[in-house]
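Colleague: Provide a 3D model corresponding to the input given below.
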Amino acid sequence: MRQKLQSSLEASALDIEDVPYQHAGHTAVKDNANETHFNIRVISPKFEGQSLVKRHRMNGL
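Modeller: Modelled structure (predicted):
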C-alpha cells in the first residue's frame, strides 16, 4: 500500500496507521475478521488545486 501511494501520488509525506479496532462492530465486518481500517495522511503536490473529492479519488489503489 505504501509503495503504491508513494509512487502514484509522488508524496512528500506519507503516514499510514493500521487501526482495525475502528471497524469493530460494523455490520460488514461481522463475518470477515480479515477486514481492517487505516488512517492515511498524504502530502502531495498533485493535490494542489484539487477539491477534496478529487483528492480522495486520486488514491492510486
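Colleague: drop to CA atoms for contacts and neighbour counts, all remaining ones
Modeller: OK.
Colleague: contacts for the longest helix along the chain?
Modeller: The longest helix of the chain (DSSP state H) is helix 2-9. Contacting residues not belonging to helix 2-9 are listed as 11, 14, 16, 44, 46, 58, 59, 60, 61 [C-alpha atoms under 8 Å, 6 or more residues apart in numbering].
Colleague: show me what contacts the residue positioned nearest the centre of the chain?
Modeller: Centroid check for the chain by C-alpha atoms, centre = their mean gives residue 40 as the closest residue, at 4.6 Å. When contacts are counted by C-alpha under 8 Å, 6+ apart, residue 40 touches 14, 15, 16, 17.
Colleague: one more to line up against the first:
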Amino acid sequence: MTDASFAVTAQAMQSHLQQTLVPTSLEVLDESWKHEGHAGANGTGFGTHFRVRIASPAFDGKSRVARHRLVYDALQIFIDHGAHAIAIETL
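Modeller: Here you go, the predicted structure:
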C-alpha cells in the first residue's frame, strides 16, 4: 500500500525518529542508489534502502535485538509505504 502524500525519505525518517526516540545522535542515509536493479528497488534511485545510525537513552539496558526492534517499530510506517531495507547501527 503506497500513498503519494507520504514521503519515504531520509529527512522524513530522521524527523520521525527525533520525535519518537529522542536520540542523542542520529544519522539517516538514503543508500537506494547503491541498489538499483536489486529486488525491492523502485527504479527512482531513492526511497527504498536506508542506513540508520542512532544513539538514544531509550536503548539503555536493552539488548542489541531490543534496540533494533525499537527502531524498526518506530519506522514501521515507512516500511508500510515502500522502504524495502533499513540497515540499523545502534550506538
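Colleague: ok, then the element right after the longest helix of structure 1?
Modeller: On the C-terminal side of helix 2-9 of structure 1, the closest following helix or strand by DSSP states H and E is strand 13-18.
Colleague: start and end residues in structure 2 for that next one, please.
Modeller: Counting by TM-score structural alignment, strand 13-18 of structure 1 lines up with residues 25-30 of structure 2.
Colleague: which SS state does the nearest residue to residue 35 of structure 2 once chain neighbours are set aside fall under?
Modeller: Ranked by C-alpha to C-alpha, 6 or more residues apart in numbering and with sequence neighbours excluded, the top spatial neighbour of residue 35 of structure 2 is residue 41, at 6.4 Å. Here residue 41 of structure 2 takes the coil state, with states given by DSSP: H, G, I helix; E, B strand; the rest coil.
Colleague: ditto for residue 39 of structure 1
Modeller: At residue 39 of structure 1, secondary structure determined by three-state DSSP is strand.
Colleague: excluding chain neighbours, what is closest to the counterpart of it in structure 2?
Modeller: Counting by TM-score structural alignment, residue 39 of structure 1 lines up with residue 51 in structure 2. Nearest-residue entry for residue 51 of structure 2: residue 87, 4.6 Å, with adjacent residues in sequence omitted and distances by C-alpha to C-alpha, 6+ apart.
Colleague: okay, now the one you found: neighbour count?
Modeller: For residue 87 of structure 2, the neighbour count with other C-alpha atoms under 10 Å is 15.
Colleague: A strand includes it, no?
Modeller: Yes. Residue 87 of structure 2: assigned to a strand according to three-state DSSP.
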